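Asker: All I have is the shape, not the residue letters:
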């Protein structure tokens, strides 16, 4: 299926094989999601709460876990050729997926857009003030960048592909230069200074996995453009691990030696404000366009829109996200991360059981369900409740409980159908 439209040609239907992309194209999109100020903030949070070695190791383990989950969930997308909101219809039913699950996805992506936009607006205003003495209200900066980032998101996967091919190599080079210059300027003595530990190693892993919870769950939004399972593995692991770890280490090191996780402001401190501005703009742009894009995909499901209305839905949701950012939602960043992990990791467990166990990992045995599939919702509710248990690891509790409950309920249902 070919199209002369600049926007992508498919939204909810399986992506034709001739329109699928190389693993490197999708890996760059995945990397672009992670190269952002909040990824640096994650490293800063961990470095302020525990010794830097533990901070980095807990983050690396968290990223490894989420990369493997992205592979397992992403292969469902590449096998079926459909986004997450359609994958969910197998576990929650088409009505359940479109009216509730997709609504949750949509709200989360609007929230991520708001968080990213708010952080970007604040950092941009601070950069202008410190480097050039120009005072731009944060709300104005937030609105400005919200509009700019929406432009790319409207045009879909093809625009994301082109943006990331240019932006990611540039960001890697510039941030490496900035890190070396910052270490030269501030030294490394602060890295070995003792710090009061306020977060356990396990909690550091949980925070990192929670940070990536939405990315793991929404992997099919992008892996549906992969031709093979091998492509999905490569794009997920190579797209997530190097970029995620680099941002983690950079944020942790900058926080400890410069008392500032934001590399754009570190550039300002070492006398290179223009490079700092370039990093801030490109990093937020490559990330937030994907948030608005995924929100638009889910809006098509939630509101029963025609597929060619995705662009309009993306604009409307992006405007809402920008408004939320302007009123300060970014201030609730850490609590937002934990909530996402607790809410979405049980769904990941349900997806894995539905496709890899019940459907034997085969498109032939995978069938979307009509209406509302209550087994999925019962498993989700119990999985979410288990994240509040006073023992274990919250996201593990949620995934395992939801997966076991779903498997048991489905086994009972299928036994009844046979009888």
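Answerer: Good, I have the coordinates. Just so we're clear, the structure is a prediction, and the values are computed from it rather than from any experiment.
Asker: Going by C-alpha atoms from here, please, whenever you check contacts or count neighbours.
Answerer: Fine.
Asker: Residue 238 and residue 126, how far apart?
Answerer: Separation of residue 238 from residue 126 (Cα to Cα, to the nearest Å): 33 Å.
Asker: ditto for residue 250
Answerer: If you go by Cα to Cα, the gap between residue 250 and residue 126 works out to 20 Å.
Asker: Neighbour count for the two, which is higher?
Answerer: Taking neighbours as other Cα atoms under 10 Å, residue 250 and residue 126 compare with residue 250 leading, 25 against 21.
Asker: Now do the same contact list for that one.
Answerer: Shown in contact with residue 250 (Cα atoms under 8 Å, 6 or more residues apart in numbering): 40, 43, 179, 261, 263.
Asker: do residue 310 as well
Answerer: 11, 154, 296-297, 299-300.
Asker: change it to 6 Å
Answerer: Applying Cα atoms under 6 Å, 6 or more residues apart in numbering, one finds that residue 310 lies in contact with residue 296.
Asker: Could you look up the SS state of it?
Answerer: Using DSSP: H, G, I helix; E, B strand; the rest coil, the structure places residue 310 in helix.
Asker: how much space between it and residue 167?
Answerer: Residue 310 is 25 Å from residue 167, by Cα to Cα.
Asker: can you check residue 52 too?
Answerer: Distance from residue 52 to residue 167, by Cα to Cα: 29 Å.
Asker: do residue 242 as well
Answerer: Counting by Cα to Cα - residue 242 and residue 167 are separated by 16 Å.
Asker: try this one next to it:
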């Protein structure tokens, strides 16, 4: 409890995660496929779904003090936890690589003489170094980046609405490549599903109580995440491109916003490295986290150089169907299997593989493919119900040590 943090400290770190340029990119995809009214509704609905996920995970983490990696051990077993941790690792490396590439691309867009590759490498190295410093440095950077991105995001939206002739003008702009409303919501959820479900425990285990965790996550998702999605969506509707660097350049904002853009990308990317290394450290505790952070940075830079950025749409589709079921599983364990009281890990022998967790995850994933209702909601509810029932029937699988 002596390591718990205050409300403002947690809020700035949490907003530093969610104020991410890749969310603007996802918002850009939504804005390019829906009319203005549906764009606003889709972003609000996706943020509300993310808020529910994040609040649930925040309450679990604040009450248990457990990181994602340790929660996964209870739900999937000592060896089984490698699977959700692997998703965190691949996902955080993926986000990191996109962020590193965006730093290079933004620099190249503003200064065409400077190639993307060396700047992407330098950005990746710098982001890795600050992530090695942990929560304290992440807080400093978030305190600087968050207010600035709010200012420039608001300016970008204001210019876009003004150039379109107001809200009525925005409403009248046709969509060249319309998409299904449910697909747009899935993009919005997928853009930060990993953050809501998998990053939240690593941050909110520092919360002094569940109330603090809930308030922080509601503000983060309903205000922060919605703001970022709409920033990208509104700009995309007017400029015709979901590409953030090109969008800001067309609005004449890239030069004044360049440092802000880099700071924003930086604060999010270091969060990816921090959470990813924390999760991996839970399954390989003998390896120093410093070496894990360095490994993340190196692999992330390689991903950036081989063009992972080009698979952005497919990537968030994958995340929107595989990550949300995990929240249902963790919540079922917390409420039903362990009845809000996880045992001390040193006092119990956890199963090598918890079959119930994997059954619930697979069934939840399959539920996301059912052409009925909202896929992201279906998979959460189904995963929760399946894990709760299996937990009551099969038990936790944990045995007290002699």
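Answerer: Nice, I can see it. The structure presented is a predicted model; accordingly, all values stated were derived computationally and were not measured.
Asker: what's the TM between chain one and chain two?
Answerer: With the length set by TM-score structural alignment, normalised by the length of the second structure, the two chains reach a TM-score of 0.90; 393 aligned residues with a Cα RMSD of 2.5 Å.
Asker: what's the farthest-apart pair in the contacts of residue 250 of the first structure?
Answerer: Maximum pairwise distance in those, criterion Cα to Cα, is 14.0 Å, between 43 and 179.
Asker: Please identify which of these two sits among more neighbours.
Answerer: The neighbour count for residue 43 of the first structure versus residue 179, taken as other Cα under 10 Å, is higher for residue 43 (29 against 18).
Asker: residues making contact with stretch 366-380 of the second structure?
Answerer: 321, 324-325, 328, 364-365.
Asker: Generate a PyMOL selection restricted to the buried subset of those.
Answerer: Restricted to buried positions by 16 or more other Cα atoms under 10 Å, the PyMOL selection for these reads:
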select buried, resi 321+324+325+328+364+365
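Asker: Out of the contacts of stretch 366-380 of the second structure, the closest to residue 299 of the second structure would be?
Answerer: residue 321 (24.7 Å).
Asker: all strands for the second structure, in order.
Answerer: All strands of the second structure, identified by DSSP state E, fall at 348-349, 399-400.
Asker: okay, now the aligned partner of residue 129 of the second structure in the first structure: neighbour count?
Answerer: The equivalent of residue 129 of the second structure in the first structure is residue 151 (alignment by TM-score structural alignment). By other Cα under 10 Å, the residues close to residue 151 of the first structure number 16.
Asker: Likewise for residue 288 of the second structure?
Answerer: A count of nearby residues for residue 288 of the second structure, using other Cα under 10 Å, gives 11.
Asker: Name the residue closest to the centre of the first structure, please.
Answerer: residue 215 (3.4 Å; Cα atoms, centre = their mean).
Asker: so what's it closest to, chain neighbours aside?
Answerer: residue 70 (7.4 Å; Cα to Cα, 6 or more residues apart in numbering).
Asker: Now which residue in the second structure aligns to the one you found?
Answerer: Taking TM-score structural alignment, the alignment pairs residue 70 of the first structure with residue 54 from the second structure.
Asker: tally of neighbours for the counterpart of residue 248 of the first structure in the second structure?
Answerer: Aligning on TM-score structural alignment places residue 248 of the first structure opposite residue 229 in the second structure. Other residues lying near residue 229 of the second structure total 32 when counted by other Cα under 10 Å.
Asker: Can you tell me the closest non-neighbouring residue to residue 229 of the second structure?
Answerer: Nearest to residue 229 of the second structure is residue 27, by Cα to Cα, 6+ apart, at 4.2 Å.
Asker: distance of that neighbour from residue 192 of the second structure?
Answerer: Counting by Cα to Cα - residue 27 of the second structure and residue 192 of the second structure are separated by 11 Å.
Asker: same deal with residue 72 of the second structure?
Answerer: Counting by Cα to Cα - residue 72 of the second structure and residue 192 of the second structure are separated by 19 Å.
Asker: sorry, back to before: what about the residue nearest to residue 215 of the first structure, how many neighbours?
Answerer: Residues contacting residue 70 of the first structure under the criterion other Cα under 10 Å number 29.
Asker: next one: the one 3 residues further on
Answerer: Counted with other Cα under 10 Å, the neighbours of residue 73 of the first structure add up to 26.
Asker: Same check on residue 418 of the first structure?
Answerer: Close neighbours of residue 418 of the first structure, defined as other Cα under 10 Å, add up to 6.
Asker: before we move on, the earlier item: of the contacts of residue 250 of the first structure, which stay in contact in the second structure?
Answerer: Of the contacts of residue 250 of the first structure, the ones still in contact in the second structure (both residues aligned by TM-score structural alignment, their matches' Cα atoms under 8 Å) are 40, 43, 179.
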